[in-house]
Structure formats: structure tokens, C-alpha cells
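A.B. asks: turn this into a model:
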Amino acid sequence: MSFKISCSPHLAREGRSGLSNNLQFAPHPRSSFEKLANGCTADLSPSSSPNDGSPIHALEVIEYLAPGYLWDFWLAQHPIYGKVVLKLVLTSNYSCCRPEYDDYIPQNEIFEEALKQEEFYLGPLADLQGDIVPKYHGLYTSVEGGWYIAIMLEWAGYALGPRVIYLKEEWLQKVYEAYETLHLHGVMHSDLCTRHILVDDNHKIRLVSFRQSARKYLTDEDDVSVLMCEAVKLRVRIGMERIKDVDR
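C.D. replies: Modelled structure (predicted):
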């Protein structure tokens, strides 16, 4: 489902992604999302255009939310999906582009980063979309030159972090239950941080950022041990519990 950018008149043009009106995006040809959504198995064309008969929706970008290790995050309104977050990177100008950076990503590996996230959303996280993880709305590339890569997700609220916070018992239990559900679906989050734990408009915990995540199998004793270790780390780092109390 193609779309073009429509910037809100009061939008602050921040970040590295350099958004502009009428910038057009189409489903990336290596993305599986459109094929699954349409129930087909044929490969997508390299790009969509007004000439191929597919609708092009206007995506109204409302607000710049934050920068990430790779992506800029924008709040937007989609005519079908409603409020969404557009994760956007301009592959010629991105933050982790220098080899001396700890989180360095070569330009030719940017798409693989995006594809890994799609594989998690369409794989082990598929049943959790709209629940403890946002709904996934596709992987896109800009039509003109392909310099932009974008991921569209359901708007899932604001992060608890980035700073250290002290949660009441009620909220700690919600966080623990969200991670328990994630682990029971065989996913190790790996990046425990309050920036990646959101609270939506219905006061529900939602988890994001699966770039470092790993698939684990509940039938494998070693994998189960790894998931249990992450549960302990969660209680220590986020829950501020003493490790000797958690290990009892």
C-alpha cells in the first residue's frame, strides 16, 4: 500500500531524515508484509507508482518524536490505519554511520536491519500484534532513488524512559506480565530499557525495539535458561529489586 508524505503546517523539520511534502513510498520488493496481507505469493514489483493501479494514500506527518540509533521516529495519521509511527532513515545521512561508533551499521546493511525487524513482527510476534507489541503496517522504500527506508507501526503510546524511574507495584506487574508473554512466545527482547517499554492510551504496556532480539525455543533447556536470566535482569534493572531477592 503506497503512500506519500503530507507534512502538517506546523511540523518541526527535525532529525536527519529531511521529510518533505509529496515524498512517495511503496512497499519494499523484499518485504513479505504486502504479500501476506493480500494472500499472494508472487514477488512484488521493484516499486509502485501511480501507473500500476495501486492506491497512493496521503500520510499526514504530525510530529517529530525522537531520534534513535538508526531511525528518526515520526507521529503520523494514516487514512486506514489511524495514528501510526513512521520509522524513517535516509540512507545517505544517518546517525550510526561512522565505523568508530559502537552501534555502527554499514550503509549496505541498513535494509537487513529493517528486514530483521519485519521477520520478528511477522514471525514470533505475529500473535502479539495489537496486544503487547504494536501492529506492524509494513516496510517501505522511497520511489525516487530508494534513498529512504521506512517501517510503519501502530501508535502505541509514550515510553516510560529514558531516565531511571520508580514504578508502583501495579505497573511493575504489568511490565512483568508483558515480558512473561513475550518469553512464552519464544522471544528474548535483549534490549531492556525504559525507552522500549511504552504505555498506550488504554494504560496497557507495549514493547518495542526488536533489533537485538533473538528467537528462543521453550523445548530447549539452554534457551529457557536464557529467557529466565532476562526475566531476572528485568526485575533488577526495571523493577529495582535486589538480585538476591529475585534469585530466591
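A.B. asks: every contact and neighbour count from this point should use C-alpha atoms.
C.D. replies: OK.
A.B. asks: I197: how many residues sit nearby?
C.D. replies: 24 (other C-alpha atoms under 10 Å).
A.B. asks: what do you get for C229?
C.D. replies: What C229 shows, counting by other C-alpha under 10 Å, is a neighbour count of 13.
A.B. asks: cool, the one 3 residues further on as well?
C.D. replies: As a burial measure, the neighbour count of V232 was computed by other C-alpha under 10 Å and equals 18.
A.B. asks: over to D222?
C.D. replies: 12.
A.B. asks: assumed it was part of a helix.
C.D. replies: Yes - according to DSSP: H, G, I helix; E, B strand; the rest coil, the state of D222 is that of a helix.
A.B. asks: and it, what is it in contact with?
C.D. replies: Residues near D222 by C-alpha atoms under 8 Å, 6 or more residues apart in numbering: none.
A.B. asks: the residue lying closest to E60 once chain neighbours are set aside in helix, strand or coil?
C.D. replies: Leaving aside its sequence neighbours, E60 sits nearest to S6 (C-alpha to C-alpha, 6 or more residues apart in numbering; 4.6 Å). Under three-state DSSP, the three-state class of S6 is strand.
A.B. asks: mind checking how far S6 is from G138?
C.D. replies: 18 Å (C-alpha to C-alpha, to the nearest Å).
A.B. asks: one step back: what is the burial count for the residue nearest to E60?
C.D. replies: 20.
A.B. asks: mind listing what's buried along the longest strand along the chain?
C.D. replies: For the chain, the strand that runs over the most residues, judged by DSSP state E, is strand 56-67. By 16 or more other C-alpha atoms under 10 Å, the buried positions in strand 56-67 come out as 56-65, 67.
A.B. asks: the structure of the following sequence is requested for comparison with the preceding one:
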Amino acid sequence: MDFQTRAQLVPEFSNVAFALNDPTKVSNIVETEYGYHIIQLIERRGDMGKFRHILLKPKIPQEQLDTALVRLDSIRNGIVNKKITFDEAATFFSADKDTRNNKGIMVNNRSNSQNTGTPRFQLSELNQDIAKVVGEMKVGEMSKPFVMVTDKGKQVAAVVKVTNRNDGHKANINNDYQIIKQMAENDRRQELMDDWLQKKIETIYVRIDPNWKGCDFKYKGWLK
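C.D. replies: Modelled structure (predicted):
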């Protein structure tokens, strides 16, 4: 692990890790959503710390998964028979803290995605187990219970529902505002970077190896 701040680590881990002050000692066992850790301090620099840890992920017994699948199937039947809505079921029964307070709606948290912060996903951005299930599903359809491995490496039982789906189309403001906005911001950011770099090239000395002088440089002025 590289240097991290408290905010970059889950609270259970950071509370113990940042309480360590002797690099020759290790922590007691710490439980987080990722599993069980033993942590050792390597170095502290102000509010940042560098740690190493041993992580063990407990394997969930098949009996527990089977029980969860049966429970989910019962909940799914309740939704199908209109005894409870999907929103209500997600709020009351889901163990996923990231979605249960959002009526089960998943939010894209991929940092390199054009849909970051929205409930929209490219199929390739979904957890691979979810992607396999929803690949052929239609809007409004709900899957049968299935076992998946989360991005944090945990085995869980899940049910998913497709609330909206956009087939391939020409980008437009109504359907693709967030994507178009991000593309425009990226273009503007690159334009500012290009302008800044071009001005810097004119005022700094850079030695170009003779073997590279015949290259077609993107930025002009390297060769003086």
C-alpha cells in the first residue's frame, strides 16, 4: 500500500491503522467489509500513513448462500404478486448499504467512466456477474436470485431489475447530457493544457536526443 489518508480507507481499517505508532508491532485482528486484516505501520508523514496488511476473506458456506437464495426468492415472489414493491423490498431487506437507502438503485462509481455519479452504466462497467444476468433482460424485468462476487470480493445472493435501457443511438442532449457535458469539459481541459504547455516550451530549454529530432512532435517548438 502507498501513502494513504484516513479518508481513503474504510473507517474500521483507518481507526486502527492510524493508532499504530511502532513499526515493529502489528495490530489485533480488524474486521472490515473486505474481510479480516492484521495491519503493520511502515511510515507516517503528517496526516498520511503507509501500511501493509494481511487480508483473509472468509468463504461463505454453501448452506448460507442457499438459505439467502430461498429468502430472496420469497421476496421476489412478493414483488411479482404486488404484495411489496421492489423499492420497499430493497429498503427493508437489502444488506447492501450502498443501495438500500436509494431504493435499490445502483450508482456508477467508476472514476474513469463518462457516467460517474449517475445510475447509468455501460454493460462493460457493471460487475461481471450482474452483466451476465442483465445482458438479455428487458426494461421492467427482474432476475431470479443468483450468487455473485462483489467488487470487494464477497459472495452474496442478489436480485436485479432493469429500470431503463438505452440502445445504441446518436448522442443527444436529452438522453446523454452527462456524457456530452463530460466530453466538453475534457476537451476544454485538454485545450487549456495544450495552451499552457505550448507557452512553456517557448521559455524552457529541453535537450532532444539526436535520434528523436526527426520525429513529428505534437507540440511545436521543441527544436530550437
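A.B. asks: any idea what the TM-score is?
C.D. replies: Put the two chains on top of each other and the TM-score (TM-score structural alignment, normalised by the length of the second structure) is 0.21; 84 aligned residues with a C-alpha RMSD of 5.8 Å.
A.B. asks: check which helices and strands the longest strand of the first structure sits against.
C.D. replies: strand 2-7, strand 72-78 (3 or more C-alpha pairs under 8 Å, 6 or more residues apart in numbering; DSSP states H and E).
A.B. asks: relative to strand 56-67, how tilted is the last one?
C.D. replies: Inter-element angle recorded for strand 72-78 of the first structure and strand 56-67: 140 degrees (by axes from the mean of the first three to the mean of the last three C-alpha atoms, to 10 degrees).
A.B. asks: helices or strands up against strand 72-78 of the first structure?
C.D. replies: Here strand 72-78 of the first structure touches strand 56-67, strand 82-90, going by 3+ C-alpha pairs under 8 Å, 6+ apart.
A.B. asks: so what touches that strand?
C.D. replies: 15-17, 57-67, 83-89, 155.
A.B. asks: could you give the angle of it to strand 2-7?
C.D. replies: Relative orientation of strand 72-78 of the first structure versus strand 2-7 (the same axes, to 10 degrees): 100 degrees.
A.B. asks: what helix or strand does M148 of the second structure sit in?
C.D. replies: strand 146-149 (DSSP states H and E).
A.B. asks: got the buried residues for that strand?
C.D. replies: 146-148.
A.B. asks: how about stretch 188-206 of the second structure?
C.D. replies: Q198.
A.B. asks: just checking, what packs against the helix or strand encompassing K50 of the second structure?
C.D. replies: Using DSSP H and E, K50 of the second structure falls within strand 48-56. When contacts are defined as 3+ C-alpha pairs under 8 Å, 6+ apart, strand 48-56 of the second structure packs onto strand 35-45.
A.B. asks: okay, buried residues for the strand it packs on please.
C.D. replies: Residues 36-42, 44 are the ones in strand 35-45 of the second structure that count as buried (16+ other C-alpha under 10 Å).
A.B. asks: possible to save the helices and strands packed on strand 56-67 of the first structure as TSV with distance to A178 of the first structure?
C.D. replies: Below are those laid out as TSV (distance: least, C-alpha to C-alpha, whole Å):
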stretch	distance to A178 of the first structure
strand 2-7	32
strand 72-78	23
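A.B. asks: among the ones you listed, which is nearest I243 of the first structure?
C.D. replies: strand 72-78 (34.7 Å; C-alpha to C-alpha).
A.B. asks: show me the contacts for D195 of the second structure.
C.D. replies: Going by C-alpha under 8 Å, 6+ apart, the list of residues near D195 of the second structure is empty.
A.B. asks: tell me which helix or strand it sits in.
C.D. replies: helix 173-201.
A.B. asks: just V156 of the second structure next, same as before
C.D. replies: strand 155-158.
A.B. asks: that's a strand at E112 of the first structure, yeah?
C.D. replies: No - membership of E112 of the first structure in a strand is not supported by three-state DSSP, which gives helix.
A.B. asks: neighbours of it, how many?
C.D. replies: E112 of the first structure, neighbours per other C-alpha under 10 Å, totals 11.
A.B. asks: measure it to F120 of the first structure for me?
C.D. replies: Taken as C-alpha to C-alpha, the span from E112 of the first structure to F120 of the first structure is 12 Å.
A.B. asks: next one: D222 of the first structure
C.D. replies: Distance from D222 of the first structure to F120 of the first structure, by C-alpha to C-alpha: 21 Å.
A.B. asks: any idea how far T32 of the second structure is from F146 of the second structure?
C.D. replies: Distance, F146 of the second structure to T32 of the second structure, using C-alpha to C-alpha: 24 Å.
A.B. asks: quick check, V89 of the first structure in contact with S142.
C.D. replies: No - using C-alpha atoms under 8 Å, V89 of the first structure is not in contact with S142, being 10.5 Å away.
A.B. asks: more neighbours: which of those two?
C.D. replies: V89 (27 against 22).
A.B. asks: what's the closest non-adjacent residue to V149 of the second structure?
C.D. replies: Closest to V149 of the second structure by C-alpha to C-alpha, 6+ apart is Q155, at 4.5 Å.
A.B. asks: the one you found: how many residues sit nearby?
C.D. replies: 16.
A.B. asks: V236 of the first structure too?
C.D. replies: 16.
A.B. asks: any idea how far it is from Y148 of the first structure?
C.D. replies: On the measure of C-alpha to C-alpha, V236 of the first structure and Y148 of the first structure end up 39 Å apart.
A.B. asks: now do the contacts for K87 of the first structure.
C.D. replies: So K87 of the first structure contacts 71-74, 150-153 (C-alpha under 8 Å, 6+ apart).
A.B. asks: which element is E119 of the first structure on?
C.D. replies: helix 110-122.
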